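>>> Give the three-dimensional model of this entry:
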Amino acid sequence: MGALPIPPTPPGTDLTGKTAIVTGGNAGLGLEAARQYLTLKAARVIIAVRSPAKGKEAIAELKADPTVQKLNPNAAIEAFPLDLDDFQSGVDFVRKVKSEVPELDILLNNGGTNILKYHKSASGHERVMQGLPLSARILVTRTLLIRETAVNVYTHFLISLGLLPLLISTAERRGAPTHLSFVGSSMQSSHSLTKKPLTPNGSFLEHFDDQKTYDAMTRYQDSKFMVNVLVRGLAKVVGEENPKVIVNHMCPGLVYTGFDKNLPLWLKPLMYIYRRVSARHVSEGARTLIHATAAEGSESHGKFLSNNIIRSGEVPFLDEAAGKAFTEKAWKELVAECSKFEPGLSRYA
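Take a look at the predicted model:
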């Protein structure tokens, strides 16, 4: 019943002199990924967080880590403000990075959330699809309660487009590709569009914003599905042959990060047993993120990884005519939406 073991990061994986950004990097998988980047000798690691206080706490924890102190004591560790609930915060984040970060080797889109009630974001969209700056929430399906990191879509997309030129220029300077990665999920195959399809002339944003089409049991899956859609689109923009930026997404699996203390008392024993049998330790789950962003090459460009293995056909809908039409519509519509906040992004339409 347990998850497949994730092997150690390949020997020789070396981030000396490189810069990594991790959204949602103050807790859980994001914090552990930041720690592992540092143990691989990254010169600069920036965690994107909503709370300055939590950012300071995370920086202190990373600096105090014995392995980091031993292997990379002089690394620069910083926290930049980012509220994934708000497009404008994403714009401000991109501008800060561009002004203060001359080179960017890894952008790991990790932060996000899942909530089980309909809410709108600060930017006016359904909140799970927009993005809320928490590393995790409880996900309830009809058969199982599990926990995964939810990377929500819209603000991360704006950030990715905004920082793409920096990733490209860094790759050109290094003479080697950089990485743009999203934490995804195998649950993307259970998205709602096959049961609640988009109308032929409908807006995908309006579809997911409509409370009538909202389903708490599938919205998390929908957000992961949209990550796949946008990873494919970003891969095409970068170029599919010898890409300067490797764009991919990965599933870390079920990871135990200690959040069960907030569960109802009756559920804690059940989840404790389930996690002891099935969940990965956070260090192991984070290695899937490190593998995709620091060890995988261009063979993973535009692809999805599970257990560090490239998977194909994970969402059959996307390879069908209806899925391809949806992908094209979603890309154009979301670029147009992001361009309202950062007009320069319109060139990607």
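>>> CA atoms for contacts and neighbours, from now on please.
OK.
>>> now the helices: where do they sit in the protein?
Along the chain, counting by DSSP state H, helices occupy 28-39, 52-64, 66-71, 87-100, 127-130, 154-174, 204-209, 219-238, 268-278, 282-290, 321-339.
>>> just so I know, which of these lies nearest L193?
L193 lies closest to helix 219-238 among the helices of the chain, at 8.0 Å (C-alpha to C-alpha).
>>> quick one more, to check against the first:
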Amino acid sequence: MAMFNLPAGFLSSFLKSQLFTTLPVPSTPFTGQTILITGANVGLGLEAARHFARLDAKKIIIGCRSLSKGLAAKASILASTKRTEEDLVIEVWEVDLTSFESVTAFCKRAGELERLDVVVENAGIAVPTFELVEGYESTVAVNVISTFLMALLLVPKLRESGTKYDVVPRLTIVASDAHEQATFKEQNAKHIFEALSTGGQKEQPDKYNTSKLLEILTIRCLAPALSTSTKRKIILNTLTPGFCHSALMRHARFPLNIAAYIGKLILARSTEVGSRTLVAAASAGEESHGCYMADCKVRQPSAWVRSEKGAETQKRVYGELMEILEGIQPGITGNI
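Okay, the predicted model is just below:
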């Protein structure tokens, strides 16, 4: 099954990370900063938001589909960090990543903020069956197209804030070590995104893994493009939180749901420990720009990503994705 397509060395590296690596508690302050984090109503995003609150952020925007869950998360953060609404503003904004229009409206609203220092794109889906959203397979639409639509729409605001407040803005996209397991059969197709959305297969064990691989490939092209710009510097990076207790696999089917349940009992990090990786990436320095992080440190992505075939596919993926984004929002690539 594609879900268990383990490359050489993956298992030993995975077990070392999960069982024998202690992740540092985040300590870099975010004093006075505004942090926007998607998918922060539950799981890793919520715990990361809690860390940002503890580390003196001034404003946190929780982007999520459910306002009621977002408001519950806000109450939980304020209660646990002992901060008050007077010294920490937490706003809950609705955004639906299955709708490009919703993502665009969300980013327009963010453009009206006084400042925006850190964006953590943590929202994503892992669904076992094929479904079309905005004309694309849902996992690819949400995890890749909407994710980079949001990233590019927020770049101007991040740059503006960096200039105005003399800070280096951060844009962090949560990927996964699952990218190492992607079989990515569509890599040889004439049009990769089209092939990803026309498989017609009902079961799709590889789509989540592939979506995370596509995120990493895109970042490896986008980061140098952001750097060559004469505009204000932004640090763009990506990470794997590792295998954690989270709601991500709630749609998993047999036998994966059983394997995930047993695996979590034995191997999974707590949600709080996993969230440390998000905060580490959001506070990482220039050395992390364009890079993949694991266990709160810069690490190489899969051997395939670094191969000649990976580099060639990376250019194709990036080119196709930029074309798709231009189709959704003409002129968006000018934000780079």
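>>> List the TM-score for the superposed pair.
The TM-score (TM-score structural alignment, normalised by the length of the second structure) is 0.85; 318 aligned residues with a C-alpha RMSD of 2.8 Å.
>>> most tightly surrounded among the helices of the first structure?
helix 127-130 (a mean of 28; mean count of other C-alpha atoms under 10 Å).
>>> quick one: furthest residue from the center of the first structure?
W266 (31.7 Å; C-alpha atoms, centre = their mean).
>>> neighbours around the aligned partner of Q188 of the first structure in the second structure, how many?
When the second structure is aligned by TM-score structural alignment, the residue opposite Q188 of the first structure is H179. Summarising burial for H179 of the second structure: neighbours were counted as other C-alpha atoms under 10 Å, giving 24.
>>> ok, now P330 of the second structure?
11.
>>> Tell me which residue of the first structure matches up with it.
Residue pairing (TM-score structural alignment): P330 of the second structure is matched to P343 of the first structure.
>>> The aligned residue in the second structure for H207 of the first structure and A189 of the second structure: what is the separation?
Correspondence of H207 of the first structure to the second structure, assessed by TM-score structural alignment: A195. The gap separating A195 of the second structure from A189 of the second structure is 6 Å, by C-alpha to C-alpha, to the nearest Å.
>>> Identify the residues contacting H119 of the first structure.
If a contact means C-alpha atoms under 8 Å, 6 or more residues apart in numbering, then H119 of the first structure has E126, R127 as its contacts.
>>> any idea what it aligns with in the second structure?
Checking TM-score structural alignment: H119 of the first structure goes with E131.
>>> mind checking how far that match is from R253 of the second structure?
Distance from E131 of the second structure to R253 of the second structure, by C-alpha to C-alpha: 16 Å.
>>> just to revisit the earlier point, indicate which one of the helices of the first structure is closest to F304 of the first structure.
Between those, helix 219-238 lies closest to F304 of the first structure; by C-alpha to C-alpha that is 7.7 Å.
>>> What range does the closest one cover in the second structure?
By TM-score structural alignment, helix 219-238 of the first structure lines up with residues 207-226 in the second structure.
>>> mean distance, the matching stretch to its aligned residues in the first structure?
For stretch 207-226 of the second structure, the mean deviation from the first structure after alignment is 1.1 Å (mean C-alpha distance after the TM-score superposition for the first structure).
>>> isn't P8 of the first structure right up against T288?
No. Contact criterion C-alpha atoms under 8 Å: P8 of the first structure and T288 do not qualify, at 9.6 Å.
>>> returning to that earlier point: distance to S298 of the first structure added to the helices of the first structure, as JSON lines?
Listed next are those as JSON lines, based on distance: least, C-alpha to C-alpha, whole Å:
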{"stretch": "helix 28-39", "distance to S298 of the first structure": "20"}
{"stretch": "helix 52-64", "distance to S298 of the first structure": "30"}
{"stretch": "helix 66-71", "distance to S298 of the first structure": "28"}
{"stretch": "helix 87-100", "distance to S298 of the first structure": "25"}
{"stretch": "helix 127-130", "distance to S298 of the first structure": "28"}
{"stretch": "helix 154-174", "distance to S298 of the first structure": "13"}
{"stretch": "helix 204-209", "distance to S298 of the first structure": "30"}
{"stretch": "helix 219-238", "distance to S298 of the first structure": "10"}
{"stretch": "helix 268-278", "distance to S298 of the first structure": "31"}
{"stretch": "helix 282-290", "distance to S298 of the first structure": "15"}
{"stretch": "helix 321-339", "distance to S298 of the first structure": "22"}
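>>> nearest to M250 of the first structure, of these?
helix 282-290 (6.9 Å).
>>> just checking, what packs against that closest one?
helix 28-39, strand 245-251, strand 255-256 (3 or more C-alpha pairs under 8 Å, 6 or more residues apart in numbering; DSSP states H and E).
>>> how much space between the spatially most central residue of the second structure and A282 of the second structure?
The centre of the second structure sits closest to V174, judged by C-alpha atoms, centre = their mean, with a distance of 2.6 Å. Using C-alpha to C-alpha, one gets 10 Å for the distance from V174 of the second structure to A282 of the second structure.
>>> Which neighbours do these two have in common?
In contact with both V174 of the second structure and A282: V120, using C-alpha under 8 Å, 6+ apart.
>>> Would you indicate which residues of stretch 72-85 of the first structure are buried?
For stretch 72-85 of the first structure, the neighbour count (16 or more other C-alpha atoms under 10 Å) marks N72, P73, A75, I77, A79, F80, P81, L82, D83, L84, D85 as buried.
>>> can you tell me which residue in the second structure aligns to the last one?
Alignment note (TM-score structural alignment): D85 of the first structure maps to T98 of the second structure.
>>> And its match, how far from V298 of the second structure?
31 Å.
>>> what do you get for F254 of the second structure?
Separation of F254 of the second structure from V298 of the second structure (C-alpha to C-alpha) stands at 34 Å.
>>> Among those two, which residue is more densely surrounded?
Between F254 of the second structure and V298, V298 has the larger neighbour count (other C-alpha under 10 Å), namely 18 against 8.
>>> what's near enough to touch that one?
E287, S288, C291, Y292.
>>> Let me know the closest of these to G124 of the second structure.
Closest to G124 of the second structure, out of all of the contacts of V298 of the second structure and judged by C-alpha to C-alpha, is Y292, at 17.5 Å.
>>> got the contact list for the closest one?
Counting by C-alpha under 8 Å, 6+ apart, the residues that Y292 of the second structure touches are I216, N237, T238, L239, T240, V298, R299, Q300, P301.
>>> switch to 7 Å and redo it
N237, T238, L239, V298, R299, Q300, P301 (C-alpha atoms under 7 Å, 6 or more residues apart in numbering).
>>> Run these past the first structure and keep the common ones.
Among the contacts of Y292 of the second structure, the ones still in contact in the first structure (both residues aligned by TM-score structural alignment, their matches' C-alpha atoms under 7 Å) are N237, T238, L239, V298, R299.
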